[in-house]
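# no FASTA, just this:
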């Protein structure tokens, strides 16, 4: 059995210290193979927020895989946002993810954030052609066909009937494409409430799993994360909410 923890939207700068301590203790007790964070490590992408996130993630003592969120792009520095929007997130990723290989799971990144968009609200999702192409290439790797293939995104690719929305431009088309390429599930965050959906596509059903938040910015659900187990090619997801 492979055990993965899926958390999202830590929002250092508006973090919930009690929720973070609770999650850290569960990690110590259960020792997942990897911790997946689907974006929004920080609140305003400040250096101090990234430093706090890095210290806390490193202290988990487990490999961490990070998918950037919209809050992780430079907020106050337009030059950095245009020319190096993912610099800090990528440096953090290199330090925390030590090339871990999971025997039964293949994890693929699908970036849904954008430095600029042709709409007013840049916090919403967008799947660009390049991001989708890279994800499809990774999914098509013949060495991973025997594994359960899970795509990691920050924004839900389609709406999940939660209080908040992703409104991901190109999300439905991306979902159809990755399903056709063999993806079994998509993990995401952004909306701060967990969900678990089976969605029909032209290539068959694909599972969409969203994580809640470990920040003070809760919606309908208490601070929570998803406990994922993979056994015999099947994925089981359990929402773990803090008392």
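Happy to help now that I have it. Since the model is a prediction, treat every value here as computed from it, not as a measurement. Residues are numbered from 1 along each chain as shown.
# When you work out contacts or count neighbours from here on, use the C-alpha atoms and nothing else.
Fine.
# Distance check, the spatially most central residue of the chain against residue 67.
The chain has residue 38 as the residue nearest its centroid, 1.7 Å off, counting by C-alpha atoms, centre = their mean. According to C-alpha to C-alpha, to the nearest Å, residue 38 and residue 67 sit 5 Å apart.
# same question, residue 194
17 Å.
# Helix, strand, or coil at the most far-flung residue of the chain relative to its centre?
The centre of the chain is farthest from one residue, residue 79, which by C-alpha atoms, centre = their mean lies 25.6 Å away. Per DSSP: H, G, I helix; E, B strand; the rest coil, the local secondary structure of residue 79 is helix.
# One more to weigh against that first structure:
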């Protein structure tokens, strides 16, 4: 069994500060084995925002792995953005931009999809797909985490990250079972599975954990409880008009047949 919590799009500097304590309390109560922080940890990548985010993350007792999002590269300093875009992130959140972790028979591998030369659109770098494929555990459950989604639903008006489609096909073929993403501030799991395009990969697009943008309507995170070929998702939602989290919405999935099905 592995309990992996996906926390993404915190946007420190433009976040719901009143939700920090309830979020920390809910995470502590869930006692995850690993917390995956999926990028956009800050809103404008300023030193002050990074320090605030680091102080928040330091209050989480579980092991963590972090990767940058497009908001985690310098916004107002074009020289830094071009020549050392991830220096601030590495100073505050650790030197490894593509960390990996193992919980029991579950392997979690990160991709850095943030492109400092483009404001929103991400990219999958040369060699990154092959690097991940080379570390897949053929006997366990394999999870890839990155900031930008690898598939968009029709209602999404943003452009896919460069090489996203290639990455998804190759990762699925190599034995990746779950992909965790953020960026869109929208929850999507069943709708992606229903497209039928990638039935062997459960794509979990998680909404924003703390961003204060009113149009998002809610903050949220998800806990994955993985037991062999069975997986449950606990979606924890905090509506914008309340300062706490509702009871979790639980959905269960199985890949025992070779493809993912909701059960």
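Yep, it's here. What you see is a predicted model, and the numbers here were worked out from it, not measured in a lab.
# Assuming the best superposition, what's their TM-score?
Put the two chains on top of each other and the TM-score (TM-score structural alignment, normalised by the length of the first structure) is 0.86; 234 aligned residues with a C-alpha RMSD of 2.5 Å.
# returning to what we had before: shared neighbours of residue 38 and residue 67 of the first structure, anything?
152-154 (C-alpha atoms under 8 Å, 6 or more residues apart in numbering).
# Now rank the residues you listed by neighbours and give me the top one.
Using other C-alpha atoms under 10 Å as the neighbour criterion, residue 154 leads these with 32 neighbours.
# What is the equivalent residue in the second structure for that residue?
Alignment note: residue 154 of the first structure maps to residue 147 in the second structure; criterion TM-score structural alignment.
# if I read this right, that match contacts residue 39, doesn't it?
Yes - between residue 147 of the second structure and residue 39 a contact is recorded at 5.4 Å, counting by C-alpha atoms under 8 Å.
# so what sits against both of those two?
In contact with both residue 147 of the second structure and residue 39: 8, 67-69, 182-183, using C-alpha under 8 Å, 6+ apart.
# just the buried members of those residues?
8, 67-69, 182-183 (16 or more other C-alpha atoms under 10 Å).
# Residue 58 of the first structure touches residue 93, doesn't it?
No - contact criterion C-alpha under 8 Å: residue 58 of the first structure and residue 93 do not qualify, at 10.7 Å.
# Now do the helices for the first structure: every range, in order, please.
17-30, 47-59, 78-83, 87-96, 129-139, 171-180 (DSSP state H).
# ranges for the strands of the first structure?
2-7, 34-37, 64-66, 105-109, 148-152, 185-188, 195-201, 204-210, 224-231, 234-241 (DSSP state E).
# which secondary structure elements does the fourth one contact?
Contacts of strand 105-109 of the first structure with other secondary structure elements, assessed using 3 or more C-alpha pairs under 8 Å, 6 or more residues apart in numbering; DSSP states H and E, are made with helix 129-139, strand 148-152.
# how about those in TSV, adding distance to residue 207 of the first structure?
Conversion of these to TSV gives the following (distance: least, C-alpha to C-alpha, whole Å):
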stretch	distance to residue 207 of the first structure
helix 129-139	16
strand 148-152	9
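# Deepest-packed of those, please.
strand 148-152 (a mean of 23; mean count of other C-alpha atoms under 10 Å).
# Just the residues contacting that strand, thanks.
38, 67, 104-110, 135, 139, 182-188, 233-234.
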